[in-house]
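Participant: Need a 3D model of the following:
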Amino acid sequence: MSELLTLNNIYFTIEEKNILNNISLHFSNHERTSIQGKSGSGKSTLLKIMAAIHPISQGSIYLKGKNMKDIDYTDYRKSVSYVYQTPHLFGETVQDNLSFPSSIRDEVFNMEKAQSYLSDLGLDYLSFSQDINSLSGGEKQRVSLIRHLMYPPEMLLLDEVTASLDEESSEKIWQWILAQADRHDISLVWVSHKSEEQEMATRHIVIDQGRLVENGEIDHV
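Facilitator: Got it, this is the predicted structure:
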């Protein structure tokens, strides 16, 4: 597997407090990585650093050998995509969200693909004109996921994306995510407190008080 994302000696500081302390990690194509740790340990901050949502205080990040500072922000986010625990939708309708990735690429919205993905996640009853304010939290999360995968990124970062969903819905979403990752060779990195989701990983990372304390592949027997 080729190296996709490299973090070198990353620090993230707020008001003179180190939230992340000297984190160095390498991520390869098609990995499935679970990040674990206690609440407040820095897990979500690490994902946001990787997604270029938070600026690093010290250190460097490389995407396929190129310094993140030298990559256009929009281009970087096309390759490394972050899904929030609380879904971020915008505009007024379902279509406003699902068509956004094509609009920033100046391409035609693939309605057939979007409809297929809605059906995959049990949302075939939604119309493209549906008001996003009428959606439940679970529906918003699934629409958000579809938006991120209309154009598959090279790395998908998932921050507790099924925390508010029941077991059956969570399982269905993860089956779909893993299928998309296999189909499009996406490297997955996620934070989850659910043991069954941690067990899907081929590698796990443990963060404690902003420090990397464990990083290794998982031997599934």
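Participant: contacts, neighbours, all on C-alpha from now
Facilitator: Will do.
Participant: What's the biggest helix in the chain, counting residues?
Facilitator: Identified as the longest helix of the chain according to DSSP state H is helix 167-184.
Participant: just checking, Ile205 touches Val191?
Facilitator: No - counting by Cα atoms under 8 Å, Ile205 sits too far from Val191 to count as a contact (9.8 Å).
Participant: I have a second one here; can you model it like the first so I can compare?
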Amino acid sequence: MKVLLVEDDGPLAQEIAGALRRENFAVDIAADGENGHHLGDTEAYDVAVLDLGLPKMPGAAVLRAWRKSGRQLPVLILTARDGWTEKVDGFKAGADDYLTKPFRIEELIMRLRALVRRAAGYAAPSVTCGPLSLDAPTGVFELDGLPLKLTALEWRVLQCLILRKDVVVDRLELMEKVYEGDAGTDSNSLEVIVARLRRKIGHDLIETVRGRGYRLASGGG
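Facilitator: Next comes the predicted model:
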């Protein structure tokens, strides 16, 4: 799962990013509205956390510009403004959820996971694919009912695949969702991650579609 965090409070941004990375999220940080707008408009993200009170370009203007250009990524507004008017403005601009500072990091993480799950079309908290399951609120993968021990990169790849099960996920899209920054990482490293996952969950679940990418097949195994 890749998150765009647009927050001008440096220490808070680092605190949030650190907590998200410990939960296997990939995080890109933008410190002002202009940079946040550019990243959200040109890069692939699963979800965005957007402050309203940003320098150079207000958060609500960033969000309206994303929606006008057709960007559909879920957006959680994070702000110190707790008035009803500000909340209404945020939702009118296209926000999907709202958190007021101060807040608990744990709640932010749970809300982000829920936004990504719902955006993928899953209402239930658990997503299954054959013997594999993901408990979306906790981020825990299980195989045949037993917890899987995964690295952060393995978790990101598997999460992307299970939320798109039975659909071919393009190799470049996977790389964009797994690695922080741009997707210029050698594609061979993605193959290494997939190979490790196959050793952990079985070789039949993850299919390679030549010239395109990978598919998590619910009929596998």
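Participant: Can you give me the TM-score here?
Facilitator: TM-score of the superposed chains, computed with TM-score structural alignment, normalised by the length of the first structure, equals 0.30; 120 aligned residues with a Cα RMSD of 6.3 Å.
Participant: ok, back up a step: any idea which helix or strand comes after the longest helix of the first structure?
Facilitator: strand 187-191 (DSSP states H and E).
Participant: For the second structure, just list every one of the helices.
Facilitator: Per DSSP H, the second structure carries helices over the ranges 10-22, 33-42, 59-68, 84-93, 105-119, 152-162, 171-178, 187-201.
Participant: angle of the last one against helix 152-162?
Facilitator: What it means is helix 187-201 of the second structure. 80 degrees (axes from the mean of the first three to the mean of the last three Cα atoms, to 10 degrees).
Participant: buried ones in helix 187-201 of the second structure?
Facilitator: Using 16 or more other Cα atoms under 10 Å as the test for burial, helix 187-201 of the second structure gives Leu190, Ile193, Val194, Arg196, Leu197, Ile201.
Participant: Likewise for the first one?
Facilitator: In terms of neighbour count (16+ other Cα under 10 Å), helix 10-22 of the second structure has its buried residues at Ala13, Ile16, Ala17, Ala19, Leu20.
Participant: Same question for the second one.
Facilitator: The neighbour-count check on helix 33-42 of the second structure (16+ other Cα under 10 Å) flags Gly33, Glu34, Asn35, Gly36, His37, Leu39, Gly40, Asp41 as buried.
Participant: now those residues as JSON lines including distance to Leu108 of the second structure?
Facilitator: Shown next, in JSON lines, are the buried residues of helix 33-42 of the second structure (distance: Cα to Cα, whole Å):
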{"residue": "Gly33", "distance to Leu108 of the second structure": "21"}
{"residue": "Glu34", "distance to Leu108 of the second structure": "24"}
{"residue": "Asn35", "distance to Leu108 of the second structure": "22"}
{"residue": "Gly36", "distance to Leu108 of the second structure": "19"}
{"residue": "His37", "distance to Leu108 of the second structure": "21"}
{"residue": "Leu39", "distance to Leu108 of the second structure": "21"}
{"residue": "Gly40", "distance to Leu108 of the second structure": "19"}
{"residue": "Asp41", "distance to Leu108 of the second structure": "23"}
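Participant: just curious, which of those is nearest to Ala93 of the second structure?
Facilitator: Among the buried residues of helix 33-42 of the second structure, His37 lies closest to Ala93 of the second structure (Cα to Cα), at 13.7 Å.
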